[in-house]
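Asks: All I have is the shape, not the residue letters:
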């Protein structure tokens, strides 16, 4: 979504200011991501990985929908900060979930590589899809489509993915 936000910023405020605002989007997300990742690292065993992943998918879907409400540059930067919630959760928990699922199999590294490859392909396809939708139907349609995909990910994870971590007692 950041690529689309950056393009939207260039259209609304001009290329010079859009570069600075895109950088602000990245910094804002990072400032949120670090404390979220710390929280997740400390509480994943107690809370479980599944509910936390669902929160990440929920924030991703909400972010896409919120982008449609305004093209004000400060709104767009603020909404992009929500990316830090998802990134913090996904970044902290993907290795944990992979370790849980591959425990004792000797396939942790290959599984982590497969997930990273899938994420890279998803990012490339997402950018391609987003660009096509923007040309065809505009920015709001693009953000709503990406939000719907995140919502589908939420539902798929909810229905098909078991909790991988046994919760700590006490």
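Replies: Noted; the coordinates are in hand. Here the structure is a predicted model, which is why all the values come from computation and not from measurement.
Asks: only C-alpha atoms for contact and neighbour calcs from this point on.
Replies: Will do.
Asks: Run through the helices of the chain in chain order.
Replies: 2-13, 15-47, 49-66, 73-81, 83-102, 108-137, 139-160 (DSSP state H).
Asks: Switch those helices over to TSV, and while doing so, append mean neighbour count to every line.
Replies: TSV is the format used below for these (neighbours: other Cα atoms under 10 Å):
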stretch	mean neighbour count
helix 2-13	17
helix 15-47	17
helix 49-66	21
helix 73-81	21
helix 83-102	20
helix 108-137	14
helix 139-160	18
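Asks: next up, a second structure to put side by side with the first:
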């Protein structure tokens, strides 16, 4: 990860390895809440064993952990057997999925992960790894979370992603 900006707070993410490193760092720094906007759980990022382990540790480290995931295509996630889906099905009280329903929301091109501890990794084009991460960017993380919440409310719960037999 390379530093951009005078404070060293903004990290320019250029490739998959940097994206994984930034995501692991952000998840490890989260206190109770993580918000993720992703097209189809970003192959190469959310299926990386290091990211999955960081999410597992976060989900099991506190009783009130919450990971909300907004996705564009729940069917594609189910069809590809995304590893994050398997983790989420084992910890359904922590991981919640919703699918973007509003046409305006579905037209979004970006993707991000934001935490309640002021960290975020935003990609203007969600199908690419290039973007900016802020490990201590409370203002930007808050903006992303505040934009996330109304979209969450108007999105469709993904009951089909729940494990059968629970």
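Replies: All right, it came through fine. What you are looking at is a predicted structure, and each value in this text was computed from that prediction instead of being measured.
Asks: For the two chains, what TM-score is obtained?
Replies: The TM-score (TM-score structural alignment, normalised by the length of the second structure) is 0.32; 93 aligned residues with a Cα RMSD of 5.4 Å.
Asks: Could you give me the buried positions within the longest helix seen in the second structure?
Replies: Looking across the second structure with DSSP H, the single longest helix is helix 138-154. By neighbour count on 16 or more other Cα atoms under 10 Å, the buried set for helix 138-154 of the second structure is 138, 140, 141, 142, 144, 145, 148, 151, 152.
Asks: Could you measure from the closest residue to residue 115 of the second structure other than its chain neighbours over to residue 16 of the second structure?
Replies: Excluding the flanking residues, the one nearest residue 115 of the second structure by Cα to Cα, 6 or more residues apart in numbering is residue 34, at 4.5 Å. Here the distance between residue 34 of the second structure and residue 16 of the second structure works out to 20 Å (Cα to Cα, to the nearest Å).
Asks: neighbour-wise, which of the two wins?
Replies: Remark: of residue 34 of the second structure and residue 16, residue 34 carries more neighbours, 25 against 16, as counted by other Cα atoms under 10 Å.
Asks: Quick check: which element contains the more buried one?
Replies: Using DSSP states H and E, the element containing residue 34 of the second structure is strand 33-38.
Asks: Now do the buried residues in that strand.
Replies: 33, 34, 35, 36, 37, 38.
Asks: what about the helices in the second structure?
Replies: Counting by DSSP H, the helices of the second structure are 16-29, 49-61, 74-80, 83-90, 103-106, 138-154.
Asks: just these: most buried one?
Replies: Ranked by mean neighbour count, the helices of the second structure are led by helix 16-29 with a mean of 21 (mean count of other Cα atoms under 10 Å).
Asks: and the angle from that helix to helix 49-61?
Replies: 10 degrees (axes from the mean of the first three to the mean of the last three Cα atoms, to 10 degrees).
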